[in-house]
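Student: I'll drop the sequence and a predicted model, then ask my questions.
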Amino acid sequence: MTSTPPTGVIPPVCTPLTPDREVDVPSLLRLVDHLVAAGVHGLFVLGSSSEAAYLTDRQRRLVVESVAAHAGGQLPVLAGAIDMTTPRVLDHVASVTAAGADGVVVTAPFYARTHPAEIDRHYRTVAAASPVPVIAYDIPVAVHTKLPTHVVLELAADGVLAGLKDSSGDLAAFRKVVTGARDDQGITGFSVLTGSELIVDAALAIGADGTVPGLGNVDPHGYVRLYDLFRAGDRDEARAEQERLCALFGMVTAGDPARMGPGSSAIGAFKAALHLRGVIDCPVTAQPQVPLSEDEVERVGKYLAAAGLL
């Protein structure tokens, strides 16, 4: 990680929980083995699909320690250091790096309204204190701030950031970062990753270095296949694989929107799918998320069957 920015397929690893909502370490390690066996290029723990926002600091550290001890050396392990303000993020950086993380993934500050100058200061302060590379995490739906392109590119040019995970859904802005880093400034040592499951082929065509797909927990082989097909120049087969994955992604709508939010539905679907596939022992999600009903889990199973995964 110190010399090579992250590339390829880097799933944001779900955090299996026990029925009493403690981290299920044996299931977590089986999930890691499931991902490694598929040929992924790295692991991202404590992201959105990991339910990082719901985990206690003790649970966060346990996740990083467990995954780093199990997979460290085989693959780079990135860990989210996500919190509201710079001092709190610095505490998380110290904790996850001591636990074995090879890189940290950091959002803009949130809760308080934030100016681009403050975002710039935030990342520079974090990077100065971090013993490992820092990847910016652009997820405005969660932090209510879109990382400004010029700030990202300036931080990359100054060596502050090793990469960007873009979960903004804004493909035009994503293109500006990619072209700005590659063509206008010739920035090296900086990778751009898409966090969208649905446009990986388009992002790679623009010049993305890889993807961080939540659905990659369920079908890591599919995303590795898509990445490899694109890199081999087989755009038609890559597009076909992307379309298959888009259909599979429909599982995130399994939950009834009249009684749960989209996060409960999506994370619940991923965990239900992993449980149905025999990867994790229990599909429970963290509080206060609403669990899927039996009928909704059955819907998830139909998506898996249609994709040839059951």
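Tutor: Cool, got the structure.
Student: only C-alpha atoms for contact and neighbour calcs from this point on.
Tutor: Noted.
Student: what about the strands in the protein?
Tutor: 8-9, 43-45, 77-80, 103-107, 134-138, 163-166, 191-194, 210-211 (DSSP state E).
Student: Against which helices or strands is the last one packed?
Tutor: Helices and strands in packing contact with strand 210-211 are listed as strand 8-9, strand 191-194, helix 200-206; criterion 3 or more CA pairs under 8 Å, 6 or more residues apart in numbering; DSSP states H and E.
Student: Now mean neighbour count and distance to D219 too, for these, in CSV please.
Tutor: Output for the helices and strands packed on strand 210-211, formatted as CSV (neighbours: other CA atoms under 10 Å; distance: least, CA to CA, whole Å):
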stretch, mean neighbour count, distance to D219
strand 8-9, 24, 11
strand 191-194, 27, 17
helix 200-206, 19, 14
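Student: Quick check: which of the strands of the chain is buried the most?
Tutor: strand 77-80 (a mean of 29; mean count of other CA atoms under 10 Å).
Student: which outside residues touch that one?
Tutor: 42-47, 52, 64, 67-68, 71, 96, 100-106 (CA atoms under 8 Å, 6 or more residues apart in numbering).
Student: Included below, for side-by-side comparison, is a second structure:
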Amino acid sequence: MNAGDPDADAAAGTDPGADDPLGLHGIVPPMITAFAEDESVDEAATATHARFLVDRGVHGVFALGTNGEFPLLTAEERDRVVETVVDEVGGEVPVLAGVGAESTRETIERANAAEAAGADGLVVVVPYYFPVDDDGLVEHYRRVADAVDTPVYAYTFPDMTGNELSPAALDGIAAIDGVEGLKDTSEDVVQMQRSLREHPDFTYLIGANRLAHVGLSMGCDGAVLSVANAFPELAVDLYEAVQAGDDERARELQGDLSDLLDAMERGPFLAGVKAALDLRGFDVGPMRSPLRSFSTEQKDALQDALVDLHDDDKLLVE
């Protein structure tokens, strides 16, 4: 397990959750999974994306989140993606692995595999498809945490899972030994404020791109931003501006990230990240069906929009 460097954290002005053995903080992009043209997993391109992110200053990487298209991968493919990312950047930054599934049993199997592969942290999305009540959610996380030695981070994304993580459920989950934090993509600022107040030792990662500045300013330890997959430099600059207390600069950078997101959403769901990476010179392949990639026309429009957002095309050139 590769814990964060407390001295480096202090020097950067960060204040990660006091009980988090990884000291998670900063920008932790939810990586894409690269595919070949036949939609098989392209391990080499996936590793190249991890390297691209780490070389541009991100503070961690998160494999097999929503942008990693994890529900569309087989169990074996998921395990190989984690191994690939750990092999490429493990030991340089914390590597988080998404291990969530519909059932507790499958979640534990993926958690055990990711732990064996060397993942530093395990991200467990709230179970999806079937409705699950508060007691069921707490028991789910307790069983997963009991099955592994690696730190576990809960992940709420009600728009995707159909299940809310209520304040009562979060209270129960936060009390479980081994559960160290939360990735929150609920966009519920009121609940985020409550959670930060009620669980000050819990690591809190904001997962909503348009709320990055708000969340970091409120005390979130880091941000898991899809835009950072294609433009990690801007996301890192935003985090550093907040840490430096430069609110004017942080607001400006948040505006840039939100504008980029607007441009990237002018096409099929999730596909804007891969289209933007392609424009930056990184061929990470198509989306896996039934998700759709940008068409040539949509990609041309994205390039025009990105150039319009900036006086030059520096973001599109390596």
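Tutor: In hand now; what should we look at? A quick note: this is a predicted structure, and the numbers were derived from the prediction, not measured.
Student: ok so, going back, can you tell me which of the strands of the first structure is nearest to K271 of the first structure?
Tutor: strand 43-45 (15.1 Å; CA to CA).
Student: roughly how far is that closest one from the heart of the chain?
Tutor: 7 Å (CA atoms, centre = their mean, to the nearest Å).
Student: And for it, what's in contact with it?
Tutor: Applying CA under 8 Å, 6+ apart, the set of residues contacting strand 43-45 of the first structure is 10-14, 63-64, 75-80, 212.
Student: And L274 of the first structure? What does it align with in the second structure?
Tutor: Counting by TM-score structural alignment, L274 of the first structure lines up with L277 in the second structure.
Student: on that earlier part again, could I get the contacts of strand 43-45 of the first structure in a markdown table, plus columns for distance to D91 of the first structure?
Tutor: As requested, these are exported to a markdown table (distance: CA to CA, whole Å):
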| residue | distance to D91 of the first structure |
| --- | --- |
| I10 | 24 |
| P11 | 24 |
| P12 | 21 |
| V13 | 22 |
| C14 | 23 |
| V63 | 16 |
| V64 | 14 |
| L75 | 24 |
| P76 | 21 |
| V77 | 18 |
| L78 | 16 |
| A79 | 13 |
| G80 | 12 |
| V212 | 25 |
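Student: Among those, the buried ones, what's the PyMOL command?
Tutor: Selection of the buried residues among the contacts of strand 43-45 of the first structure in PyMOL, burial being defined by 16 or more other CA atoms under 10 Å:
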select buried, resi 10+11+12+13+14+63+64+75+76+77+78+79+80+212
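Student: I'd assumed I206 was in contact with L193 of the first structure.
Tutor: No. Contact criterion CA atoms under 8 Å: L193 of the first structure and I206 do not qualify, at 11.2 Å.
Student: Now do the contacts for the match of L274 of the first structure.
Tutor: 229-230, 283-284.
Student: If we use 10 Å, what do you get?
Tutor: 32, 49, 229-231, 283-285, 316 (CA atoms under 10 Å, 6 or more residues apart in numbering).
Student: ok, these in the first structure, which still hold?
Tutor: Comparing the contacts of L277 of the second structure with the first structure on both residues aligned by TM-score structural alignment, their matches' CA atoms under 10 Å, the contacts found in both are 32, 49, 229-231, 283-285.
Student: so can I have JSON lines of the contacts of L277 of the second structure showing distance to G172 of the second structure?
Tutor: Compiled in JSON lines, the contacts of L277 of the second structure are given as follows (distance: CA to CA, whole Å):
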{"residue": "I32", "distance to G172 of the second structure": "31"}
{"residue": "H49", "distance to G172 of the second structure": "36"}
{"residue": "N229", "distance to G172 of the second structure": "32"}
{"residue": "A230", "distance to G172 of the second structure": "36"}
{"residue": "F231", "distance to G172 of the second structure": "36"}
{"residue": "D283", "distance to G172 of the second structure": "43"}
{"residue": "V284", "distance to G172 of the second structure": "40"}
{"residue": "G285", "distance to G172 of the second structure": "41"}
{"residue": "L316", "distance to G172 of the second structure": "45"}
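Student: Stretch 38-50 of the first structure maps to which residues in the second structure?
Tutor: Stretch 38-50 of the first structure maps onto residues 56-68 of the second structure, going by TM-score structural alignment.
Student: so how far is the first residue of the matching stretch from its last?
Tutor: 19 Å (CA to CA, to the nearest Å).
Student: now do stretch 274-292 of the first structure
Tutor: End-to-end for stretch 274-292 of the first structure, by CA to CA: 14 Å.
Student: And for stretch 286-305 of the second structure?
Tutor: 21 Å.
Student: what does that stretch correspond to over in the first structure?
Tutor: So stretch 286-305 of the second structure sits over residues 284-303 in the first structure, by TM-score structural alignment.
Student: I'd say V132 of the first structure and T2 touch.
Tutor: Yes. Between V132 of the first structure and T2 there is a contact at 6.8 Å, judged by CA atoms under 10 Å.
Student: quick one: which of those two has more around it?
Tutor: Between V132 of the first structure and T2, counted using other CA atoms under 10 Å, V132 has the larger neighbour count: 18 against 11.
Student: returning to that earlier point: I'd like to know which of the strands of the first structure is closest to V290 of the first structure.
Tutor: strand 43-45 (22.3 Å).
Student: Give me the mean distance between the closest one and the second structure.
Tutor: Following superposition, strand 43-45 of the first structure is found to deviate from the second structure by 0.3 Å on average (mean CA distance after the TM-score superposition for the first structure).
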